[in-house]
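A.B. asks: can't give you the sequence, but here's the structure:
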């Protein structure tokens, strides 16, 4: 995987030390944005709350474990990393998307938490959520299918 936890932690430390409220970079097709104070839960270990945005479709490529039973990766939104998947911003909020919802490129469809870092999974293209393949609070592995999408 091109974006490692170690590189995220290193970037978080650098951004905090540099007193940046927001820092973004792209590596191997992954877009990562670190923002201070915007995650649902603060990260006390680093003094900065972080939300990363990864275009979900960019994960499934040649050799990627899409975990979709042979379906075309363009018809699925996959987990960009392993962690706990949240279908809404918090317990009191409505889900980001449900089956049948239309989605737009760049729209947040879920959050994945790994090592106190909340990663916002965003749609890579416009479409319609055909099916949810994950439950709220479930542990997911990188590359596993979260949503089936119709173009």
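C.D. replies: That came through fine. Note that the structure is predicted; figures quoted are calculated from it, not measured. Residues are numbered from 1 along each chain as shown.

A.B. asks: Could you use CA atoms for every contact and neighbour count after this?
C.D. replies: Fine.

A.B. asks: For the residue nearest the centre of the chain, list the residues it contacts.
C.D. replies: With distances taken as Cα atoms, centre = their mean, residue 121 lies nearest the centre of the chain, 2.8 Å away. Counting by Cα atoms under 8 Å, 6 or more residues apart in numbering, residue 121 touches 53, 54, 55, 56, 79, 80, 108, 109, 110, 111, 112.

A.B. asks: Which helix or which strand is home to residue 9?
C.D. replies: helix 5-17 (DSSP states H and E).

A.B. asks: Can you tell me which helices and strands that helix packs against?
C.D. replies: Of the remaining helices and strands, none touches helix 5-17 by 3 or more Cα pairs under 8 Å, 6 or more residues apart in numbering; DSSP states H and E.

A.B. asks: quick check: angle from the helix or strand just after it to helix 5-17?
C.D. replies: The helix or strand immediately downstream of helix 5-17 is strand 22-27, counting by DSSP H and E. Going by axes from the mean of the first three to the mean of the last three Cα atoms, to 10 degrees, strand 22-27 is angled at 150 degrees with respect to helix 5-17.

A.B. asks: Flag every buried residue along strand 22-27.
C.D. replies: Residues of strand 22-27 classed as buried: 22, 23 (neighbour count, 16 or more other Cα atoms under 10 Å).

A.B. asks: take a look at this one as well, against the first:
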């Protein structure tokens, strides 16, 4: 298992409800545990080439002070598919929506290109765009937040 694969696994686990994962192969033993702090233990079992070393897990620190979420009350507009995010219909054309613009249900707010198909993404909520979370022509994942919208 390579370092990138281990990091992806850690990221996946951090977003899931899992608290502990054990993986054991002929070359590697991996134990990931999430409770108060992140713990990652790896053991090289065989004399095979070792994967690149992982950065040490940070020591458990005092809990962070509770900070009010500045995005409370805002709605995330998420990508319905994996693809490439475009803010405009084409090069040189105006963006569908800008920060501060109002949008209504059914308005086209962006395009997500998937497998050479350009899919117009329509708003499912009405409100004012507060923040655009993705850069133009960037890859996006399924369910990745694209916009923050104030519904009031």
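C.D. replies: Looks like it came in fine. All of these numbers come straight from a predicted model, not from anything done at the bench.

A.B. asks: circling back: please convert the contacts of residue 121 of structure 1 to CSV, extending it with distance to residue 14 of structure 1, neighbour count and secondary structure.
C.D. replies: Shown next, in CSV, are the contacts of residue 121 of structure 1 (distance: Cα to Cα, whole Å; neighbours: other Cα atoms under 10 Å; DSSP: H, G, I helix; E, B strand; the rest coil):
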residue, distance to residue 14 of structure 1, neighbour count, secondary structure
53, 18, 21, strand
54, 20, 26, strand
55, 23, 25, strand
56, 25, 28, helix
79, 26, 29, coil
80, 23, 27, coil
108, 26, 23, strand
109, 28, 23, strand
110, 27, 23, strand
111, 24, 27, strand
112, 22, 25, strand
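
A.B. asks: List the residues that contact the residue lying closest to residue 24 of structure 2 once chain neighbours are set aside.
C.D. replies: Of all residues not flanking residue 24 of structure 2 in the chain, residue 30 sits nearest, at 6.1 Å (Cα to Cα, 6 or more residues apart in numbering). Residue 30 of structure 2 makes contact with 21, 22, 23, 24, 40, 41, 42, 43, according to Cα under 8 Å, 6+ apart.

A.B. asks: which residue lines up with residue 30 of structure 2 in structure 1?
C.D. replies: When structure 1 is aligned by TM-score structural alignment, residue 30 of structure 2 is left unaligned.

A.B. asks: Could you report the separation of residue 30 of structure 2 from residue 14 of structure 2?
C.D. replies: From residue 30 of structure 2 across to residue 14 of structure 2, the span is 15 Å (Cα to Cα, to the nearest Å).

A.B. asks: returning to what we had before: among the contacts of residue 30 of structure 2, name the buried ones.
C.D. replies: With neighbours counted by 16+ other Cα under 10 Å, the contacts of residue 30 of structure 2 contain buried members at residue 40.

A.B. asks: okay if I get the contacts of residue 30 of structure 2 as CSV plus secondary structure?
C.D. replies: Shown next, in CSV, are the contacts of residue 30 of structure 2 (DSSP: H, G, I helix; E, B strand; the rest coil):
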residue, secondary structure
21, strand
22, strand
23, strand
24, strand
40, strand
41, strand
42, strand
43, strand
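
A.B. asks: Nearest to residue 7 of structure 2, out of the contacts of residue 30 of structure 2: which one, please.
C.D. replies: Residue 7 of structure 2 lies nearest to residue 40 out of those, by Cα to Cα, at 10.4 Å.

A.B. asks: ok, that closest one touching residue 34?
C.D. replies: No. With contact defined as Cα atoms under 8 Å, residue 40 of structure 2 does not reach residue 34; the gap is 9.0 Å.
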